[in-house]
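In: sharing a sequence plus its predicted fold:
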Amino acid sequence: MAIAITTELLDGCVLSLLTHEDYYGYAITQRVQEFTPVSESTLYPVLRRLKKENWVTTYDQPYQGRNRRYYKITDDGKKRLTTIRSDWLDYKTTIDQVLGGVNDEK
């Protein structure tokens, strides 16, 4: 059974990918699907929201007679990713303590 991924973590996954290189939408979906089950119909609204928040920008490049829309992380997106990573570490530490029994009496 897979654990549901939250919106913030999905944002973090996409923004993190974009710190390495620019990707077009379908390629982002393929990369994210390597780590978590997410559909294209879920991811494209995420991309639109990230753009609306100015965490990514887009540009088009021709490819085999068509245009591909590429996504590029912005400085604001990098700041947002830093916040998401910090929130994740706090959350992960808490869950590790609960599930790992760190606070259990011996």
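Out: Thanks, I have the structure now. Residues are numbered from 1 along each chain as shown.

In: for the rest of this, base every contact and every neighbour count on C-alpha atoms.
Out: Will do.

In: show me where this structure has its helices.
Out: 7-18, 25-33, 40-52, 75-100 (DSSP state H).

In: pull the distance from the longest one to the chain's centre.
Out: Read that as helix 75-100. Chain-centre distance of helix 75-100: 13 Å, with C-alpha atoms, centre = their mean, to the nearest Å.

In: ok, structure two:
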Amino acid sequence: MNAQLKKGLLEFCVLATLRTEDSYGYQIIKDTSNVIGISDSTLYPILKRLEKQQQIESYSVEHNGRLRKYFHLTPVGQEAIAQFLAEWPEVMQVYDYIKGVI
């Protein structure tokens, strides 16, 4: 997949992963791996950016004697997903144009 296109979709994949339950970095990577490949070095800047934009919140939980940072989807993040899905028909129109359907 084109790097620029992938970059634009990664944030929404992370948000979608958190839609059903809170999760932590490694689990997010595992959950998204069958759809889109993401590495630690790519994921953590995305998580920071989403947190700064108040689309996710983080909290820590002790696991095996260590703190594990979990992420939670906020209402702002839920709205971002809804907005993305609402704009998807426009994306498909561009796809159809490129494909030669239109």
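Out: That came through, no problem. Remember, predicted model here, so these are calculated numbers, not experimental data.

In: give me the TM-score for this pair.
Out: After superposition, the two chains reach a TM-score (TM-score structural alignment, normalised by the length of the second structure) of 0.87; 100 aligned residues with a C-alpha RMSD of 1.5 Å.

In: grab the nearest non-local neighbour of Leu18 of the first structure.
Out: Ile73 (5.6 Å; C-alpha to C-alpha, 6 or more residues apart in numbering).

In: quick one: the one you found and Lys51 touch, right?
Out: No - Ile73 of the first structure lies out of contact with Lys51 (C-alpha atoms under 8 Å); the separation is 9.1 Å.

In: identify the residues contacting Lys6 of the second structure.
Out: Shown in contact with Lys6 of the second structure (C-alpha atoms under 8 Å, 6 or more residues apart in numbering): Ile36.

In: what sits against the residue nearest to Leu18 of the first structure?
Out: Neighbouring residues of Ile73 of the first structure by C-alpha under 8 Å, 6+ apart: 15, 18-19, 22, 55-57.

In: separate out the buried members of those residues.
Out: Neighbour counting by 16 or more other C-alpha atoms under 10 Å classes 15, 18, 22, 55-57 among these as buried.

In: could you dump the residues you listed into a markdown table with distance to Glu34 of the first structure added?
Out: Below are those laid out as a markdown table (distance: C-alpha to C-alpha, whole Å):
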| residue | distance to Glu34 of the first structure |
| --- | --- |
| Leu15 | 15 |
| Leu18 | 15 |
| Asp22 | 17 |
| Trp55 | 23 |
| Val56 | 21 |
| Thr57 | 24 |
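
In: among those, which two are most distant?
Out: Asp22 and Trp55 (13.0 Å; C-alpha to C-alpha).

In: residue contacts, the residue lying closest to Glu57 of the second structure once chain neighbours are set aside?
Out: Nearest residue to Glu57 of the second structure, sequence neighbours excluded (C-alpha to C-alpha, 6+ apart): His72, at 5.1 Å. Residues in contact with His72 of the second structure, defined by C-alpha under 8 Å, 6+ apart, are 18, 21-23, 56-58.

In: again, but for Ile81 of the second structure
Out: Ile81 of the second structure makes contact with 12, 15-16, according to C-alpha under 8 Å, 6+ apart.
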